[in-house]
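> Quick one, fold the following:
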Amino acid sequence: ATVVHKVNSAGAILLGKMNMDAWGHGGSTENTDYGPTKNPWDITRVPGGSGGGPAAAIAARMCSFAIGEDTGGSIRNPAGWCGITGLKVTYGRVSRYGSIAYASSFDTVGPTAKTAEDCALILQHIAGQDPYDATSSPLPMGDYLSHIKQGVKGKTIGIPKEFMSEGLDSEVRQLVLQAAKQFTDLGAKVEEVSLPTSKYAISVYYLLAPSETSSNLARYDGIRYGNGRDKFTPETMRRIMIGTYALSAGYYDAYYKKAQQARTLIIQDYEKVFSGCDMILSPVSPTPPTKLGELISDPVKNMLADIYTVTTNTAGIPALALPCGFTKTGLPVGMQLQGPMFSEELLLQTGYAYQQVTDHHVQKPQLS
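Below you'll find the model as predicted:
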């Protein structure tokens, strides 16, 4: 993979691969071939998914950073539930060459680390156009580290009212609003905004992403890449069947085409909001980390764990997840900053400013 070659060339020491939901299909790192990963803050709970292994390892101080993919929240959801920092980049900012495609128009490769500064350092080495990835952007990279200390004074941060309403855990809501107050103290202006079509995001994502995965995984048919069907988990088979159904001739217009039209409306909503504010603040997940077995046994609840993250992948914009506190029982809670296309520099400097006045990111789980 191009990204692995880049971190190798920069002198990183690669320790190995870590556990995840198979094919990126899941939000708890229980849908795996190696057994569930446990959250180091409470081993009766999940670390999030699909990239829960890297997040748990970073939280437990087993490694400094990890490279993962974010298709609908697979970097940010584990970052939020493990109390670390994760960056979902703009679509095309980092090469996807060498990674197995889940949903090709949603997939992004990015870093997970303890801090926004670490994420900036890693992004500086992995971003950029790649001749092996036609979807990688030719636009110039930012200078992510040099500008990271510029602060947020004078910036406008919007909080979507749709992301702070029904279904959001009260402690998560309180901690995100406390973070908003800290941004105000740092000199930013915080105001309420609206993303009315975000209510369609889960439906749009779980029609379009499975449609793309049903096409991408069709290559494992026993002719070209070997037959892997016996290795598909129930969750993966569920998504393949949903996608195949949505793409079938009798239902294409009713489902796939309509979902693509709704995707355009979501993108337009973001463009409208960003015409009046610099970035958006929201929760990463609607609840603190869930118990083992809770999400994998309930497909609908599993999907809804992504309700605040899939909008960014649908729109192709960047988002930075970082810890904003802990529940009364000591579970980490994450927030995310979302920005316009190619605004990684702004998000990282905002996250850095927040982490200079808080200590959530330096807290460690008690490991026995």
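
> can we go C-alpha only for contacts and neighbour counts from here?
Noted.

> What segments of the stretch 51-200 of the chain are helices?
Using DSSP state H, counting those that start in this stretch, the helices found in the stretch 51-200 of the chain span residues 52-59, 76-82, 116-126, 170-185.

> Next, name the residue at the spatial heart of this structure.
Geometric centre of the chain, nearest residue: residue 73, 2.9 Å, by CA atoms, centre = their mean.

> what's the neighbour count on residue 333?
Residue 333: 31 surrounding residues under other CA atoms under 10 Å.

> Reformat the helices of the stretch 51-200 of the chain as a markdown table; add distance to residue 206 and mean neighbour count.
As requested, the helices of the stretch 51-200 of the chain are exported to a markdown table (distance: least, CA to CA, whole Å; neighbours: other CA atoms under 10 Å):
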| stretch | distance to residue 206 | mean neighbour count |
| --- | --- | --- |
| helix 52-59 | 20 | 28 |
| helix 76-82 | 17 | 34 |
| helix 116-126 | 29 | 22 |
| helix 170-185 | 25 | 18 |
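
> For those, give me a markdown table that also has distance to residue 19.
Output for the helices of the stretch 51-200 of the chain, formatted as a markdown table (distance: least, CA to CA, whole Å):
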| stretch | distance to residue 19 |
| --- | --- |
| helix 52-59 | 4 |
| helix 76-82 | 12 |
| helix 116-126 | 21 |
| helix 170-185 | 27 |
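
> With residue 204 as the reference, name the closest of those.
Among those, helix 76-82 comes nearest to residue 204, with 18.8 Å by CA to CA.

> rewinding a little: looking at it, the residue nearest to the centre of the chain is touching residue 310, isn't it?
Yes. Counting by CA atoms under 8 Å, residue 73 does reach residue 310; the two are 6.2 Å apart.

> re earlier: wait, what's in contact with the residue nearest to the centre of the chain?
Residues counted as contacts of residue 73 (CA atoms under 8 Å, 6 or more residues apart in numbering) are 49, 50, 88, 306, 309, 310, 313.

> Inside helices: which ones of these?
Assigned to helices by DSSP state H, the following of the contacts of residue 73 qualify: 310, 313.

> Can you give me the distance of residue 204 to residue 197?
Separation of residue 204 from residue 197 (CA to CA, to the nearest Å) stands at 10 Å.

> One more, please, to line up against the first structure:
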Amino acid sequence: MTDFSSLTLHEAAEGLRAKSFSAVELAEATVAAAEAAQGALNCFTSIDGERAVEMARASDARLAKGEGGALEGVPVAIKDLFAVKGVETTASSNILKGFKPEYESTVTQNLWDAGAVFFAKTSMDEFAMGSSNETAATGPVVNPWRAKGSEAKLTPGGSSGGSAAALAAGISYGATGTDTGGSIRQPAAFTGLVGVKPTYGRCSRWGVVAFASSLDHPGPFAKTVKDAALLTQVMAGHDPKDSTSYPGAVPDFAASAGRSVKGLRIGIPKEYRVDGMPGEIETLWRQGAKWLEEQGAEIVDISLPMTKYALPAYYIIAPAEASSNLARYDGIRYGARVEGADLIDTYEKTRAAGFGLEVQRRIMIGTYVLSAGYYDAYYLKALKVRRRIYEDFTAAFGQVDAILTPATPSAAFEIGSKAKADPIEMYLNDIFTVTANIAGIPAMSVPAGLDKSGLPLGLQVIAPALEEETMFAVAGAIERAAGFGAKAETWW
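Now for the predicted structure:
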């Protein structure tokens, strides 16, 4: 009997084409695994077994005729930020409870067109605001990984923690996420997965609930670089419904994952060595550079001097855009409503009951920095810093083909361990990732080792805009050298 949980996306697709098992068998096993794990991991907002079997039957019919797309019959989990027609889409917030869109997001439609099977929506930090998946209205998601000799519940990272946990637990074969400041790459690093943030505009944002429109990047989670490259390829493409969508053709990313890195110049930015970073991460970073050097790449020391301003700029720009985007949730047209004495009272009561504390905090910050008297001092200045960060990367990519950094400043931490009284401690988890969002350039996390507690650590590869092929080539080289095959031991 096939051990479905151990299959990669490519292995699942090949097994279906070879008739080793049917799409219905795979879908039923996936749904059963999801239902069995939900009580312990809390990684799904909904599981739809009926729809999964229905889509799988259609896939089996196409496969029987020798037809089918690149993902035909393969179950994929969808972050609860993507609209799936007729399926409750809440962004893990009480304010959208009961909202079932009458439309399909472009990214999920691309997945269904390629034959992927929908089986569940995954939990996330509310409106994608968080780095630990603790702000979800449905409660925290639990990482399938545990530290050696400990039963402490760890965070899978955020905001796309549900997708990461579902994949790391061997339930799904791919999953969607969104990355506004690191929300794909950080959870991928915390769960031993590959996580990709493509170039801004490479994947359409249409039908994705907005957090910060100029920073939001849809992207995939996968078990391998090749799987991630294929998922990116399927999810990407021009979309006339998204004015920021890149109009060019989508390259063959999957082929680039096995490409040689010989002759490539890889930059090591000195600014990514931060105080308090564990020695294990520094050691792994050096090892990653050595692996690439051994495969023919040249390692070059570079400087990105504006890096230290990235986090402050991000936490002005993102809340400002969130303040604007979340103004639409007023309890009048859709979602939850708390009746008040008049219209203003209804607005206030609905938002107070519907939005969690972190979302309220960021809306207030955003409204403040956009207000008269503060717009120039904060928001306009942050936009100027954003431009300087982009210029930093442009200058660096004049010298190198890609950049290698750590993905996160630590391994997964215990749920509740970051002081809620000091949100800045949580915000610092994005220190290595936000720069790529600010510049709109592609970046990904690839698992490369374990820390002393047996928890996964990731390395980050950053590439110039629209150079995902180079990024996948470098990530593939790290994956081959690292030989990372560790998996979370089943306890759930």
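
> Quick one: closest of the helices of the stretch 51-200 of the first structure to residue 3 of the first structure.
Across those, residue 3 of the first structure has its closest neighbour in helix 116-126 (5.7 Å, CA to CA).

> so where is the closest one in the second structure?
On the second structure, the counterpart of helix 116-126 of the first structure by TM-score structural alignment is residues 225-235.

> Determine the longest helix present in the second structure.
The single longest helix within the second structure, with elements called by DSSP H, is helix 23-41.

> Report the inter-axis angle for that helix versus helix 161-168.
Here the directions of helix 23-41 of the second structure and helix 161-168 differ by 120 degrees (axes from the mean of the first three to the mean of the last three CA atoms, to 10 degrees).

> What range does helix 23-41 of the second structure cover in the first structure?
Under TM-score structural alignment, helix 23-41 of the second structure corresponds to no residues of the first structure.

> Give me the buried positions along the following helix or strand past that helix.
Counting by DSSP states H and E, the next helix or strand C-terminal to helix 23-41 of the second structure is strand 44-47. Applying a neighbour-count criterion of 16 or more other CA atoms under 10 Å, one finds 44, 45, 46, 47 buried in strand 44-47 of the second structure.

> now stretch 131-144 of the first structure
Buried positions in stretch 131-144 of the first structure, judged by neighbour count with 16+ other CA under 10 Å: 135, 136, 137, 141, 142, 144.

> Relative to residue 405 of the second structure, how far out is the counterpart of the last one in the second structure?
Alignment note (TM-score structural alignment): residue 144 of the first structure maps to residue 253 of the second structure. Look at residue 253 of the second structure and residue 405 of the second structure: by CA to CA, they are 22 Å apart.

> separation between the residue nearest to residue 33 of the second structure when sequence neighbours are not counted and residue 222 of the second structure?
Leaving aside its chain neighbours, residue 33 of the second structure sits nearest to residue 171 (5.8 Å; criterion: CA to CA, 6 or more residues apart in numbering). According to CA to CA, residue 171 of the second structure stands 12 Å off from residue 222 of the second structure.

> For these two, indicate the residue with more neighbours.
residue 222 (31 against 25).

> Residue 310 of the first structure touches residue 201, doesn't it?
Yes. With contact defined as CA under 8 Å, residue 310 of the first structure counts as touching residue 201 (6.5 Å).

> nearest spatial neighbour of residue 489 of the second structure, skipping sequence neighbours?
Distances taken as CA to CA, 6+ apart place residue 145 nearest to residue 489 of the second structure, at 7.0 Å, with adjacent residues excluded.

> The one you found maps to what in the first structure?
The equivalent of residue 145 of the second structure in the first structure is residue 41 (alignment by TM-score structural alignment).

> Equivalent analysis for residue 391 of the second structure, please.
So, by TM-score structural alignment, residue 391 of the second structure is matched to residue 268.

> swap in residue 196 of the second structure?
The alignment partner of residue 196 of the second structure in the first structure, by TM-score structural alignment, is residue 87.

> Now for the residue lying closest to its match once chain neighbours are set aside, how many residues are close by?
Excluding the flanking residues, the one nearest residue 87 of the first structure by CA to CA, 6+ apart is residue 320, at 4.6 Å. Residue 320 of the first structure: 27 surrounding residues under other CA under 10 Å.

> roughly how far apart are residue 320 of the first structure and residue 41 of the first structure?
For residue 320 of the first structure, the distance to residue 41 of the first structure - CA to CA - is 21 Å.

> Over to residue 231 of the first structure?
Distance, residue 231 of the first structure to residue 41 of the first structure, using CA to CA: 31 Å.

> Those two - which one has more neighbours?
With neighbours defined as other CA under 10 Å, residue 231 of the first structure and residue 41 compare such that residue 41 has more, 23 against 11.

> Next, the contact list for the more buried one, please.
Contacts of residue 41 of the first structure by CA under 8 Å, 6+ apart are 82, 330, 331, 332, 365, 366.

> which of those residues map to contacts in the second structure?
Retained in the second structure: 82, 331, 365, 366, out of the contacts of residue 41 of the first structure (criterion both residues aligned by TM-score structural alignment, their matches' CA atoms under 8 Å).

> about what we covered before: residue 273 of the first structure: which of the helices of the stretch 51-200 of the first structure is closest?
Among those, helix 170-185 comes nearest to residue 273 of the first structure, with 17.4 Å by CA to CA.

> just how off-centre is that closest one within its chain?
Its chain's C-alpha centre and that of helix 170-185 of the first structure lie 20 Å apart, by CA atoms, centre = their mean, to the nearest Å.

> For that helix, which outside residues touch it?
The list of residues contacting helix 170-185 of the first structure from outside it, by CA under 8 Å, 6+ apart, reads 152, 164, 189-190, 281-283, 286-288, 324-327, 333, 335, 354.

> Provide the count of other residues in contact range of residue 227 of the first structure.
Residue 227 of the first structure - counted by other CA under 10 Å - has 13 other residues nearby.

> Start from the N-terminal end of the stretch 101-250 of the first structure and give the strands.
Along the stretch 101-250 of the first structure, counting by DSSP state E, counting those that start in this stretch, strands occupy 108-113, 156-160, 189-193.

> most packed of these?
Using mean count of other CA atoms under 10 Å, the stretch among these with the largest mean neighbour count is strand 108-113, at a mean of 27.

> Just want the angle from it to helix 52-59.
Going by the same axes, to 10 degrees, strand 108-113 of the first structure makes 30 degrees with helix 52-59.

> Quick one: end-to-end distance for stretch 332-345 of the first structure.
One end of stretch 332-345 of the first structure sits 25 Å from the other (CA to CA).
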